[in-house]
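Predicted coordinates and the sequence they were generated for:
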Amino acid sequence: MSGEPAVERAKRLKYDPYLQVKKRIEMLESEGHPTDKIELRVVGGTWSFYPQKYQAWFVKRCFDACNNGHAMSFKTSHVQNEKARYRIVGLSVETRPDFITPSEIKRLRKLGVTMVELGVQSIYDDILKKNLRGHGVKETISATKLLKDAGFKVLYQMMPNLYGSSSARDLKMFKTLFTDSRFQPDLLKIYPCALLKSAPLFHVWRKGGYRPYAEKQLISLVRAIKKTVPYYVRIQRIARDIPSKSIAAGPAKISNLRQLVGGHCKCIRCREVKGNYDPKEKLYLFRQNYQASSGQEIFLSFENKNRSKLYSLLRFRITSQNTAIIREIHTYGQLQPIAQDQDVGGFASNISPQHKGLGKKLIAEAEKISRREFKVKKIAVISGVGARRYYRKLEYKLEKTYMVKNLG
């Protein structure tokens, strides 16, 4: 909505995807950030609702911007990006659970999407109905399974303080996310309900039918929620960048909610090594198995002994059809440029764990587990277009939209 930083940047550039990407890269470079590995996030409501031709044009123009050119076809823009200066290693979109179907999954993969943010909001049908969401819990359950079986990372946007809910019920909802195998998102955004003056809920509030949480109540709730989050989940954000002048009342006006909540939890974001890297610190390989959407999820990570520092992670899935797919691999620490003309593992750095072969070791472990424990003959990776060359060096080959390796 108007006022949010990304929206204001887009408005200034007349929503031109090519210019938005180019200007964002220029801004990051001017601030001294490496820009050769790009995780591109497309925001703006229900992506799947837009006309398909517009979606293809929009994404192609994003690739063109990273390729510094104007490709004749969508496929060519992907091929060019594999060797481009600015490589798109991840691409995410937002959509509603009821828009996710097998055909939509195929289209998203053709675009190069690797992560989907689902506007789940609640896992209670009565709350969804009361807030006019237009979908139910069964659509969330179905979408989650379809996406995970296809290898996508799945992010849930959840909304405490919805009309008809309570703080006790909200806390129970978040606990259920990680105890009920039908849900189990990989990432989480906690967006407290914002009482906008332009929304129908505003009129309900004025008549006394809705009451936003008090500031202390919301902070206490989010602290309790953070305690429920397991090691394999990342809390991406707490609160949205909605201008406070657009919010009529309630704690959604708080712009620094994460800071007020404070404290560290077990989530990935709280444990990422960031700049706190010690090359002499001993690393340990951790493994966690859990059931999710009728499949087996396996989370591998390199961490320090007490798990307070997370260096690298890999999550992969054994589906109900006994196929193996790597859904995410990420090494944290200070961002290092792509090691040009180097073998996998790249150059050594004393300031970051990146390019030290941690990802390669996790991939080898995932391959070994798939082959020995599940007797799988092939393993696939939902690779970002710009990361395909990395997997080719590990003997993976492009099959349709996935990188695939025979395990023998």
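Ah, there it is.

CA atoms for contacts and neighbours, from now on please.
Will do.

For the host helix or strand of Asn289, buried residues please.
Using DSSP states H and E, Asn289 sits in strand 284-292. Buried residues in strand 284-292, counted by 16 or more other Cα atoms under 10 Å: 291-292.

and the closest residue in space to Met158 that isn't next to it in sequence, what does it touch?
In this structure, Met158 finds its nearest non-sequential neighbour in Gln121, 4.1 Å apart by Cα to Cα, 6 or more residues apart in numbering. The contact partners of Gln121, by Cα atoms under 8 Å, 6 or more residues apart in numbering, come to 128, 156-160.

Okay, and Asp64 sits in which element?
Assigned by DSSP H and E, Asp64 belongs to helix 52-67.

Show residues contacting that helix.
Residues from elsewhere that reach helix 52-67 (Cα under 8 Å, 6+ apart): 17-19, 21-22, 47, 70-71, 74, 77-78, 80-81, 84-88, 111.

Please pull up the helix or strand immediately following it.
By DSSP H and E, the next helix or strand past helix 52-67 is helix 74-81.

Give the buried residues for that next one.
Under the neighbour-count criterion of 16+ other Cα under 10 Å, helix 74-81 has 74, 77-78, 80-81 buried.

just stretch 219-237 next, same as before
Of the residues in stretch 219-237, 219, 221-223, 225-226, 228-229, 231-236 count as buried by neighbour count, 16+ other Cα under 10 Å.

Next, format the residues you listed as TSV and append secondary structure and distance to Leu28.
Formatted as TSV, the buried residues of stretch 219-237 follow (DSSP: H, G, I helix; E, B strand; the rest coil; distance: Cα to Cα, whole Å):
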residue	secondary structure	distance to Leu28
Ile219	helix	32
Leu221	helix	35
Val222	helix	31
Arg223	helix	32
Ile225	helix	33
Lys226	helix	31
Thr228	helix	35
Val229	coil	31
Tyr231	coil	30
Tyr232	coil	29
Val233	coil	27
Arg234	strand	24
Ile235	strand	23
Gln236	strand	20
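
Presented hereafter is structure B, for comparison with structure A:
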Amino acid sequence: MKKHIVIPIFVPHKGCPFDCIFCNQKIISGQIHESSEEEIRSTIESHLETSGDAYVEIGFYGGSFTGISLSEQEWYLKIGYSYIKDGKVKQIRLSTRPDYINPTILDLLERYGVKTIELGVQSLDYDVLKCTNRGHGIEEVLNAAMMIKDRGFSLGIQTMIGLPGDTRAKAVATAKKVVELSPNIVRIYPTLVIKNTFLQKLYYDGRYQPLTIEEAVDISAELLDIYEKHRINVIRIGLQPTDNISESGEIVAGPFHPAFRQLVESRLALTRMRQYIIDYGLDKLSDIVIECNPKLVSNIIGQKRMNIHTLKNEFNFKNIRIMEKLNVEKFLIMAT
């Protein structure tokens, strides 16, 4: 399988007039000034130098791309499209708000080689959207998703957990509603308290309590399970660590972990193994063998062998042996 590369171009936050309480795109994206065409081309070409025969996309991130003027959108798109015409890049992707999608905008995006549109949905619960000052409702999300799919674009949905007003039940309900939208890709982000946001003020005032790592991992694992069962590709879980996004950077509070996705995948593996043991009556055994695909070994074992320790404690197993098997898709558990 070919390597897949997305070259990120960060567009200043001016495309979004709203101030969602959790948002500080300058910190999240690390982008403060508006890049010149020369700087954008330099970024693209430096990535292309090491891309080899990879499938390469250009991604416009960092704000609400379709919220900037049509002329500015076209300025960025023309730069990206020139690399598509030269055969160096396959397509363009971008992220935006649901209320900044309409037929005119989609015409423009289609003309310049955009194939994937990711919507920052965050939640499909009315109260959560209101509490976070999103500036749009659920109907805008449904309409935007339908327009994007009807026009043949790939649809991405970005959601957050642990926002003000959110609960585990609301997060699960949102995931189930997202499934109904039939997205091609999904991202799950636990809410972090970032410096210079209104959420920081709420946190310092004692009016907001972020999720713990344990809570965020457990909820994210349940959401990942929902999406995987519907064959929806979850391309990211948790913010990518950067100089700014780190425990010593601009994060005030919240469930940040540099390997957050691995924690979530390990938790889901534990949940599935636990259920497998119960369903197949293996809980009375003293020794078991877990056969698994080599790619899943670290998730099966868990960080610091936590999954193995948990299964031993819960079911009183004396020995658990791990065997790597290429012909096993995920895992099988049996007696020794």
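Structure received. Every value quoted in this text rests on a predicted model; they were computed, and no experiment measured them.

tell me the helices in structure 2, going along the chain?
25-29, 37-48, 70-85, 103-111, 126-131, 138-150, 168-180, 198-204, 213-229, 260-279, 297-301, 306-315 (DSSP state H).

quick one: which of those is nearest Pro190 of structure 2?
Checking those against Pro190 of structure 2 by Cα to Cα gives helix 213-229 as the closest, at 6.4 Å.

ok, average deviation of stretch 168-176 of structure 1 from structure 2?
Following the fit onto structure 2, the mean deviation recorded for stretch 168-176 of structure 1 is 2.3 Å by mean Cα distance after the TM-score superposition for structure 1.

what does that stretch contact?
Here stretch 168-176 of structure 1 makes contact (Cα under 8 Å, 6+ apart) with 122-123, 160-161, 221, 224-225, 228-229.

Any figure for the gap between the residue lying closest to Asn307 of structure 2 once chain neighbours are set aside and Met146 of structure 2?
Of all residues beyond its chain neighbours, the one nearest Asn307 of structure 2 is Ile301 (5.3 Å), with distances taken as Cα to Cα, 6+ apart. Distance, Ile301 of structure 2 to Met146 of structure 2, using Cα to Cα, to the nearest Å: 41 Å.

More neighbours: which of these two?
Using other Cα atoms under 10 Å, the more surrounded residue of Ile301 of structure 2 and Met146 is Ile301, with 18 against 14.

Contacts only, for the more buried one.
For Ile301 of structure 2, the contacting residues are 266, 307-308, by Cα under 8 Å, 6+ apart.

quick revisit: which stretch of structure 2 lines up against the strand holding Asn289 of structure 1?
With TM-score structural alignment applied, strand 284-292 of structure 1 matches no range in structure 2.

That strand - contacts with which helices or strands?
The contact analysis (3 or more Cα pairs under 8 Å, 6 or more residues apart in numbering; DSSP states H and E) places strand 284-292 of structure 1 against strand 295-303.

Make JSON lines out of the buried residues of stretch 219-237 of structure 1 and add distance to Arg258 of structure 1.
Below are the buried residues of stretch 219-237 of structure 1 laid out as JSON lines (distance: Cα to Cα, whole Å):
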{"residue": "Ile219", "distance to Arg258 of structure 1": "9"}
{"residue": "Leu221", "distance to Arg258 of structure 1": "12"}
{"residue": "Val222", "distance to Arg258 of structure 1": "9"}
{"residue": "Arg223", "distance to Arg258 of structure 1": "10"}
{"residue": "Ile225", "distance to Arg258 of structure 1": "12"}
{"residue": "Lys226", "distance to Arg258 of structure 1": "11"}
{"residue": "Thr228", "distance to Arg258 of structure 1": "16"}
{"residue": "Val229", "distance to Arg258 of structure 1": "15"}
{"residue": "Tyr231", "distance to Arg258 of structure 1": "19"}
{"residue": "Tyr232", "distance to Arg258 of structure 1": "20"}
{"residue": "Val233", "distance to Arg258 of structure 1": "17"}
{"residue": "Arg234", "distance to Arg258 of structure 1": "14"}
{"residue": "Ile235", "distance to Arg258 of structure 1": "10"}
{"residue": "Gln236", "distance to Arg258 of structure 1": "11"}
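
So which of these is the closest to Lys305 of structure 1?
Nearest to Lys305 of structure 1 among the buried residues of stretch 219-237 of structure 1, with distances taken as Cα to Cα, is Tyr231, at 14.0 Å.

Provide a complete list of residue ranges assigned to strands in the stretch 301-408 of structure 1.
Remark: strands assigned in the stretch 301-408 of structure 1 by DSSP state E, counting those that start in this stretch are 310-318, 324-331, 378-381, 397-399, 402-406.

Could I get those strands in TSV, plus columns for mean neighbour count and distance to Leu300 of structure 1?
Listed next are those as TSV, based on neighbours: other Cα atoms under 10 Å; distance: least, Cα to Cα, whole Å:
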stretch	mean neighbour count	distance to Leu300 of structure 1
strand 310-318	25	5
strand 324-331	23	9
strand 378-381	22	15
strand 397-399	15	23
strand 402-406	21	19
